[in-house]
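Chemist: What would the 3D arrangement of this be:
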Amino acid sequence: MGIDIKKFKVVFFFIICTLILCYFNQNTKDYNVVNDIEKNYKNNEKLDEKLNNKIKIELEKDALDNSEKYFILGYLQKEEKEDEKAKEYFELSKNSINKNTHDFVKIYSNKFLADYMVKNNNFKKAIEYAVEAFNNINPVNYNESYKIIWEIFEVIDDEEEGRDIAIQNIKKVIHTRLLSVDSQIYLYRSLHNLYMLNRDYTEGIKTSLKIIKLSEKTNNTYYMLKSVVDLSYIARELGGYDTAINILNSIESDLVDDKDLRIDLEVYRLLNLAQCENITMKYDSAQKHLNKISEYQKFITTPKNKSIECLKNITIADLYSSQGKSELAQKHINIAKKTLDEAGETYYGLKSYYYIVLGQIELANGKNKKSIYYLNESKKHLEINPDTEMYTRASYGLVKAYKEIGDTENVEKQLLNLLELQEEKNELISQKYYKYVGYKEDFEKVQKDKKIIKIVNFFACIMISGMMYFLLKLIVIPNILTEKIKRKIKLYFKNNNYKLNYQPIVNPNNNAIVGFEALIRLNVNGKLIMPNIIISELEQCNMMGDLSIWILKKIIKDYCQMKTIDYLEKDFYVSMNVSLKEIENEVICEKFKKILKESNIGKDVICLEITENVCGEDYKKVYKNIRELIDSGFKIAIDDFGVDYSNLSFLEKFDFNVIKLDKYFIDNIENSIIVQRLIDAIYHLSIKRNITVVMEGVEDLDQVELIKEISDHKFYIQGYYYSKPIEIDKLKEIKLTH
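Modeler: Got it, this is the predicted structure:
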């Protein structure tokens, strides 16, 4: 019975139409306008007409649950700046939350309510809402919500109680171990900001070091160096300006590959450096750094440029004010005022800095009451964004202003404030600061009856200075130098500066080449760098594995060219050096096996010569990895046998195919009975286990003849007698004549 094609087509068409309708119907059911609002909010966009119309349609359908409906109504009022109405709707939304409510609604109804509570100075309620917003984030989603977490807690960071709660919860998130390295870095930077606002410098230092360590894992040089700048800021806060300048001068922004991030880092560094040098009266140098910032600003197109311009102008005004150039200072502080509110969103403590400089200018102009007003305004902002350096400067400015008008009561009050600042936990200000700021005598007068505090502070300052010196010398600078070397090595790879030279391994009985050893060379501007320097730098940066992988790939590439060389045995091999540390590393071994398998060059072509410049710890792992490498097609050689007593144990513990005898053996073969007996033992071992022996460092005919007398069983020669290491293109020129 035949198929009715016409009926089949109709049925098929009907099925397809039904599926399409089902698809669109499901999508219509799944659609939630909250998704569009979430996207709009996260992109920092205003609601456009198209989205407004969508929202109206969805509200008219009455398909949303109450929580989502109230949230959308609140969001619309928020966009219209109708805070009271928005707050009412968000409260209704929050109270209507159920298990099916959209996650964005659960989180942000509370987050927006926290915002409004802060505006109304109801900080206790703001903390409650912020914590509830955070609790509505599923821990499984922490990794993708790390920015939201900080956005929630940033709302309550104006008060110490809020900061402590934020620290507690952010640490909880980090300790879940659910975060990627990048997410951890972001949240550690948030923690660092909170610690700085709490003036908890010990935790600030620890957090910066964690960020540096994490940044190394992902080669994130930008955040590593930014954390180094943060360390310099802590040194500033503790009064160690010379230490801060040393740290900032040690930073090389060129290590950051991304141009925008490099410029951002350099501007951040230069602003800090200029401020430090202004305080230490290095005015010319500070001015040069501020001029450099102007050059970088040409390349910054983001809104952040306005904030940079504002902070730069405040710093320039500060610089001119310190030098008594009041007119120039006033000009730049007026420029800064234009973008002050906008810039204050980007930089913590910017407004307090602005008012301090304004106060300095008015003080220099003899307008003491205005100066007092501005300096007190600075202190109000410092209550929200605490900063030891700024607080100290504001207090000293007030001391001077009150002295000018003869208000001794307030002079004493400000000096006592400074004393209290010193007594607080984690607020240890170095004595160095006071040689750069006036009225040290007044301060010491108040301290006369506080000799114990002076002694404690003195030792605390020595301790802090020692700690910062330790960080600079033993952690910060080595990390920067390592990153610099890494960058240089990567450029060598990119520019093909690394070269392989090959030295033949020869059977002296028939003058046939049985193999080659690949030896690394580095060519920089026509100058040949020898292996000891290359290896030292690579080990310092933990990049030996990268080089070994490059060598293996290069050997495989050169192998076909080697086949055309005269005097070559059919089953010749090529050897390369690897350290025991690399053999221990399972990741590197897996890469070796994969590269060899994909090359299709066959078994026993590549020989890995294990050197012992780095001693291994896990011998079981080494044994396992060697066995697997042999099974995958590699030969294994023990290199420089006899140099280190430990490689005697190698003969018993591990499988291998080749023993390479150090040059010491051939140089002492005639004069040392011990050497002769060792060679005799190795000869018998080579026969018993069918092992190849290679004598290294053979340089003259007499040595060749001696080796030929020892054995004709796989006893081979490598040395200048036959050839020095040469480039692949010159291997054809080798003449193996006796």
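Chemist: from here on, contacts and neighbour counts on C-alpha atoms
Modeler: Fine.
Chemist: shouldn't residue 287 be in contact with residue 273?
Modeler: No: using CA atoms under 8 Å, residue 287 is not in contact with residue 273, being 10.3 Å away.
Chemist: who's more crowded, those two?
Modeler: Per other CA atoms under 10 Å, whichever of residue 287 and residue 273 has more neighbours is residue 273, with 25 against 19.
Chemist: List the buried residues in the one helix or strand the more buried one maps to.
Modeler: According to DSSP states H and E, residue 273 maps onto helix 259-279. Residues of helix 259-279 classed as buried: 262-279 (neighbour count, 16 or more other CA atoms under 10 Å).
Chemist: continuing past it, what's the next helix or strand?
Modeler: Next along from helix 259-279, by DSSP H and E: helix 283-297.
Chemist: Helix 259-279 and that next one, what's the angle between them?
Modeler: 160 degrees (axes from the mean of the first three to the mean of the last three CA atoms, to 10 degrees).
Chemist: The residue most central in space within the chain and residue 174: what is the separation?
Modeler: Residue closest to the average C-alpha location in the chain (CA atoms, centre = their mean): residue 215, at 2.1 Å. Taking CA to CA, to the nearest Å as the measure, residue 215 falls 15 Å from residue 174.
Chemist: Also this sequence, please, to line up against the first:
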Amino acid sequence: MIIIKKIFTYIVVILLVTVSINFLVKSRTGNFLIIEIQRSYENQGDLSENFKENYKSKLSHINNVSNKEFILGYTDLNIYNNYEEAKTHFKEVLNKRDRYTSKFALLYSYGFMSELNMKNGNIKKAIENARDGFELLNPKDYTDYKVTLWNIFRPVLTTKEGRELALNSYNKIKEHENLLNKESKLYLYKRLSNLNILAYRYVYAIENNLELVVLASDMNRYADVNRATIDLGVLARQLGEYETASKIISYCDNQKIKNVEERADLEIYKYINLAEIEIILKNYTKANEYINNIDKYEKYVIPEKLDDIRALKYIIKSRIYTENNNLKESRKWIDKAKDILDEDKVIFYIDKNTEYHIALGELEFKEHKLSKAEESFKRALKLAEDTQNGECIEKSLKSLYNIYGTMGDLTSQREYGRKIVEFKDVVNKHFAKTYYKNAIYKYKEGIANKENKNIKARNLLLWILIIILITILFLFNIYPRIVNMLNKSKIRKYLIGDKYILNYQPIINPKNNNIVGFEALIRLKLKNKIFMPNNIIKDMEKSNMLGEVSLWILNKILEDYKEISEIKDVIDGFYISMNISLKEIENEYIIVNLIEKLRNSGIEEKSICIEITEDTYYQSQIRVKNNIDKLRKAGFLIALDDLGVEYSNIAILERFKFDIIKLDKYFIDGITNSDIKRTVIDTADYLSYTKNKTIVVEGVEERPQMEIIRNTVSNKMYIQGYFYSKPLILSELKTLKIKKA
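Modeler: Next up is the predicted model:
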């Protein structure tokens, strides 16, 4: 009996050992297959031929159902392109998961299901998939699954909730970055930079790129150093600091990079972004040079990128020709871009599809195909919003605002004006908020030191240097940008909310007391208080908003023109003038819009006068002269404002052609007691009489001053001043009674 029991025990033990060995073999077989899949996926490579040939024969040895389902799903998707079968398998991975299911299999399956749910419009479920995937991991796993983790979040980044989830998750990883190896830290900084840009948290993105530069330099990873440096330049461009951006990007020297493909790739990235900046700065020759520099690097890039590079080249060339008004050449290049453009969402350098539709819209606008331009910019806006491309969102919104203004669709224009303000408010809010939370708080409270107790002294010094650099950047560069952005938003709100008003001051012929014209003068009305130009123009100038405000003023003048023409004592062929600086005259965009608005108004030529003020610096005398000629040809009168205030504007008389010259108030004040001032008026009278020039004397307030002008020889010596009328709103103007002098 005892012998039988022993034999039975041996048999049971042997069976248990056999089953255990068999189970372990099958488990290890499944794990080995999944490990090979994970290795190829994390390294972003292809499965080996050996795997493809032998994996099927090993499937029968796998016990764990969910692991087997994963291998079947992955191979169906990546070897056989059988999406529907793969979908079924990945669902089963999650349904049949147990404690033996591979963590990689679960992460990948959650990522797949997140993407599937986004395609099906189930955003809530997609975000839930991404969250569940992240919660599988503990801090020590981040190094092993860095690529897989990013691909879990990527499908939901088109939603606000998804971006917040991803950013919060990666910030949790950053709390444990001391557990990461250097390679994983580099990857972390890149992803955090991407996410902070998507959330318009530019200060954090700057910090991430600075951290990346420091770490990559320490690792002698010159390609990563230079890409991060270019990205810093791109951030500066997005903040509107174009010259700073150009300097940062130009600083990159890629010659240290031994790998010729990597070097070529970075040179292309560098020149594309430099060209974009030069277009913004209107340096079209330089932009074209940068684009042509790309040609010599094309042969070194991988085939998948080649079409993208060529499409971007053609798009940028089209934009250059559009800005130069060579529309035929622009159309040729944009059509070439269209022929090779694809609709994939992979962005190697910049977002080609969004940039294409913006470039196409700009061309169509210049071709006066406004409906088509509207369609192109709306398409660009949709694409930019999908990728949270803030720069392109702003471009598209501004373009649509201008199109509706040109169309005369004021309702739509106001709507897009509101959208611009709302968008800028979001950016400004995040930008200021992240600075104060990050730079000032950490710097004052010493949190950088508390969070990193175990780091080496050298790294701590580098961290402090980074904080100081951010602080310097804020004080001397970013803070003024925040102020300017807030001012822009405020000014746009006032424009849209009709807080600005126009006052009109009559210009009188003292010989017959007829009104020959008016000067439109802007005021700001807030809570029944009126703010004068000297209080509001400075903010507009600092915020680079004078052009936008000038277009609003012209719109308002054109709206009021008919009513003003019916006022008593106003002659036929009267004009209304508005002030524009030389800097604005130099701006091709403003000139095109001024001409377009006048052309579409139906008002006769020489009814609107542009008074040029020389209160700002301009760069190109030739460009100013050409643009003045364009305005005159389009039907505008051109006046020189405040002649004699500065020596330089006397010289302007020789450089540019003017229809009207306005003498500054200085020459009429105290004229009865000044022979020199009397001589100036006599000279102006002679010039007006012999050259048939209109002269307007400003600041006439007293009868003796008026009589001096009335007694001149020329019939084109006019008066503007309080002797006849102060500036009035339209309703007051209608009841104006001119003094019978």
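Chemist: TM-score them against each other, please.
Modeler: Once superposed, chain against chain, the TM-score is 0.53 (TM-score structural alignment, normalised by the length of structure 1); 435 aligned residues with a CA RMSD of 3.9 Å.
Chemist: mind checking what residue 581 of structure 1 lines up with in structure 2?
Modeler: Under the alignment (TM-score structural alignment), residue 581 of structure 1 pairs with nothing in structure 2.
Chemist: which secondary structure element contains residue 581 of structure 1?
Modeler: Element membership of residue 581 of structure 1 [criterion: DSSP H and E] is helix 580-584.
Chemist: Run through the neighbouring helices and strands of that helix.
Modeler: Here helix 580-584 of structure 1 touches helix 586-599, helix 619-631, going by 3 or more CA pairs under 8 Å, 6 or more residues apart in numbering; DSSP states H and E.
Chemist: returning to that earlier point: post-alignment, the helix holding residue 273 of structure 1 versus structure 2, mean distance?
Modeler: Helix 259-279 of structure 1, aligned to structure 2 and superposed, deviates on average by 1.4 Å (mean CA distance after the TM-score superposition for structure 1).
Chemist: residues near residue 372 of structure 2, how many?
Modeler: Close neighbours of residue 372 of structure 2, defined as other CA under 10 Å, add up to 16.
Chemist: What helix or strand is residue 54 of structure 2 located in?
Modeler: Assigned by DSSP H and E, residue 54 of structure 2 falls within helix 49-59.
Chemist: Check which residues of that helix are buried.
Modeler: By 16+ other CA under 10 Å, the buried positions in helix 49-59 of structure 2 come out as 55, 59.
Chemist: Determine the set of other helices and strands touching the helix or strand following it.
Modeler: Next along the chain after helix 49-59 of structure 2, taking DSSP H and E as the criterion, comes helix 65-78. Counting contacts by 3+ CA pairs under 8 Å, 6+ apart, helix 65-78 of structure 2 is packed against helix 2-42, helix 83-95, helix 103-119.
Chemist: Centre of the chain to the helix or strand hosting residue 687 of structure 1, how far?
Modeler: Assigned by DSSP H and E, residue 687 of structure 1 belongs to helix 673-689. Helix 673-689 of structure 1 has its C-alpha centroid displaced from the chain centroid by 52 Å (CA atoms, centre = their mean, to the nearest Å).
Chemist: what helices or strands is it leaning on?
Modeler: helix 663-668, strand 692-696.
Chemist: JSON lines please, covering these and showing mean neighbour count.
Modeler: Shown next, in JSON lines, are these (neighbours: other CA atoms under 10 Å):
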{"stretch": "helix 663-668", "mean neighbour count": "18"}
{"stretch": "strand 692-696", "mean neighbour count": "22"}
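Chemist: Generate TSV for the helices and strands packed on helix 65-78 of structure 2, with distance to residue 307 of structure 2 and mean neighbour count as supplementary columns.
Modeler: Compiled in TSV, those are given as follows (distance: least, CA to CA, whole Å; neighbours: other CA atoms under 10 Å):
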stretch	distance to residue 307 of structure 2	mean neighbour count
helix 2-42	25	14
helix 83-95	26	18
helix 103-119	26	22
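Chemist: Mind putting those helices into a markdown table with distance to residue 541 of structure 2?
Modeler: Output for the helices and strands packed on helix 65-78 of structure 2, formatted as a markdown table (distance: least, CA to CA, whole Å):
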| stretch | distance to residue 541 of structure 2 |
| --- | --- |
| helix 2-42 | 52 |
| helix 83-95 | 57 |
| helix 103-119 | 45 |
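Chemist: Out of those helices, which gets nearest to residue 608 of structure 2?
Modeler: Closest to residue 608 of structure 2 of these is helix 103-119 (CA to CA; 54.4 Å).
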